[in-house]
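Asker: the following comprises the amino acid sequence and a computationally predicted model.
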Amino acid sequence: MESKSCRNSLAVKTSHVLPPDTNNHGTLFGGKLMAHIDDVSAIAAVRHARKLVVTASTDSVDFLEPVREGDSVCVEAFVTWTHTTSMEVFAKVVTENLLTGERKVCTTAFSTFVAIDEDGKPTAVPEVYPETDQEKELHRSAPERAEQRKQRRKNSKEMAATFGTVYPWNE
């Protein structure tokens, strides 16, 4: 399988923030922005793997600036690192006041996707290689994030086993 550049997977989507997308503060619902991020990140993962993918985890979604009604949001995502069947995707969201032209990075996020075959089983993905300084830094630091994900997943499984599916007062 031939390796591919980070740039090869780049996916971009710009959306207008309309009243139904906002909360009582006049800012974009966080969940709505997370849906945009997951959508664009999944496209980047499919572009890299050229296979179906599923979201395995979202490491972080850091909301840095508010996104106001009437603004636009531009989500850019690309594959930064790969393992055997998984891909780490970095997403950056830029909000723009369409009347003034002021632009700010409002959100960053890391997600992991797993490529699957037609039977829904994990399948191999090509390696990715960085070209720019920013891509190289994300690629260099990816194994540490992968280890953190692994530990967090272990902790989540332990938490799920502890709490189970029934609340104690419902037994």
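Answerer: Everything's here; your move.

Asker: hey, let's count contacts and neighbours off CA atoms from now on
Answerer: OK.

Asker: longest strand anywhere in this structure?
Answerer: With DSSP state E setting the assignment, residue counts place strand 103-116 as the longest strand in the chain.

Asker: Arg129: what's it in contact with?
Answerer: Careful, residue 129 is Tyr; it's not Arg. Residues in contact with Tyr129, defined by CA atoms under 8 Å, 6 or more residues apart in numbering, are 3-6, 80-81, 139.

Asker: go through the residues you listed and give me the one with the most neighbours.
Answerer: Thr80 (29 neighbours; other CA atoms under 10 Å).

Asker: that residue: which element?
Answerer: For Thr80, the enclosing helix or strand under DSSP states H and E is strand 72-82.

Asker: this is the other structure I want to compare:
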Amino acid sequence: MTDKYCKESRTVFSNYVLPPDTNNHGTLFGGKLVAYIDDVAARAAMKHSRRTCVTASMDSIDFIAPVKANDEVVLEAFVTWTHHTSMEVFVKVIDENLLTGEREVCVTAFLTFVALDDLDRPTPVPGVIPESPEEIELNQSASKRAETRRLRRTESKRIAARFGVGFPWER
């Protein structure tokens, strides 16, 4: 299996933000943007692995600025780091005012995907080769994020086991 450059997984998605896609503040619904993020990140993971991929984790989705109605939202994603069967994907979301051309980064996010074989079992993925200073920075800091994910997942499993499937008032 040959390692791949980050740019080989680069995926871009854009959408015109219409009023039905917005909340009472005239900004894009957060849940709709999260769906866009998951979609573009999944396609970047699939380009890297050339396999079906499933979302394993959404580490952080940091909303920095709103996406406004009548603007274009542009999402860029690429694989920053890989482990045996998993891939970390970075997503940057840009809001562009189509009338003025003003652009700003409004969201950054990290997601983890697992590649699946033909029997839907985790399967190995190629390594990643960062080239640009930004890719190198994200690649070098990825193992720390992976450790944070591992600890968070352990805690999530503990909480799920403790609280079970019902609500306290149903017991």
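Answerer: Yes, it's here. These numbers were taken from a predicted model, which means no experiment stands behind them.

Asker: overlay them and tell me the TM-score.
Answerer: TM-score for the superposed chains, counting by TM-score structural alignment, normalised by the length of structure 1: 0.99, backed by 171 aligned residues with a CA RMSD of 0.6 Å.

Asker: how far does the longest strand of structure 1 sit from its chain's centre?
Answerer: Distance of strand 103-116 of structure 1 from its chain centroid, counting by CA atoms, centre = their mean, to the nearest Å, is 3 Å.

Asker: list the buried residues in it.
Answerer: Within strand 103-116 of structure 1, the residues scored as buried using 16 or more other CA atoms under 10 Å are 104-116.

Asker: for those, which one is nearest Arg68 of structure 1?
Answerer: When the buried residues of strand 103-116 of structure 1 are ranked by distance to Arg68 of structure 1 (CA to CA), Cys106 comes first, at 10.8 Å.

Asker: what secondary structure does Leu99 of structure 1 sit in?
Answerer: Put simply, Leu99 of structure 1 is coil when judged by DSSP: H, G, I helix; E, B strand; the rest coil.

Asker: contact partners for Val12 of structure 1?
Answerer: Neighbouring residues of Val12 of structure 1 by CA under 8 Å, 6+ apart: 40, 74-77.

Asker: cool, and Thr82 of structure 2?
Answerer: Neighbour list for Thr82 of structure 2: 88, 125-128 [criterion: CA under 8 Å, 6+ apart].

Asker: from these, which single one is nearest Thr148 of structure 2?
Answerer: Taking CA to CA as the measure, Thr148 of structure 2 sits nearest to Glu88 out of those, at 12.8 Å.

Asker: tell me the SS of the closest one?
Answerer: Here Glu88 of structure 2 is strand, with the state taken from three-state DSSP.

Asker: tell me, how many residues neighbour it?
Answerer: Neighbours of Glu88 of structure 2 (other CA under 10 Å): 29.
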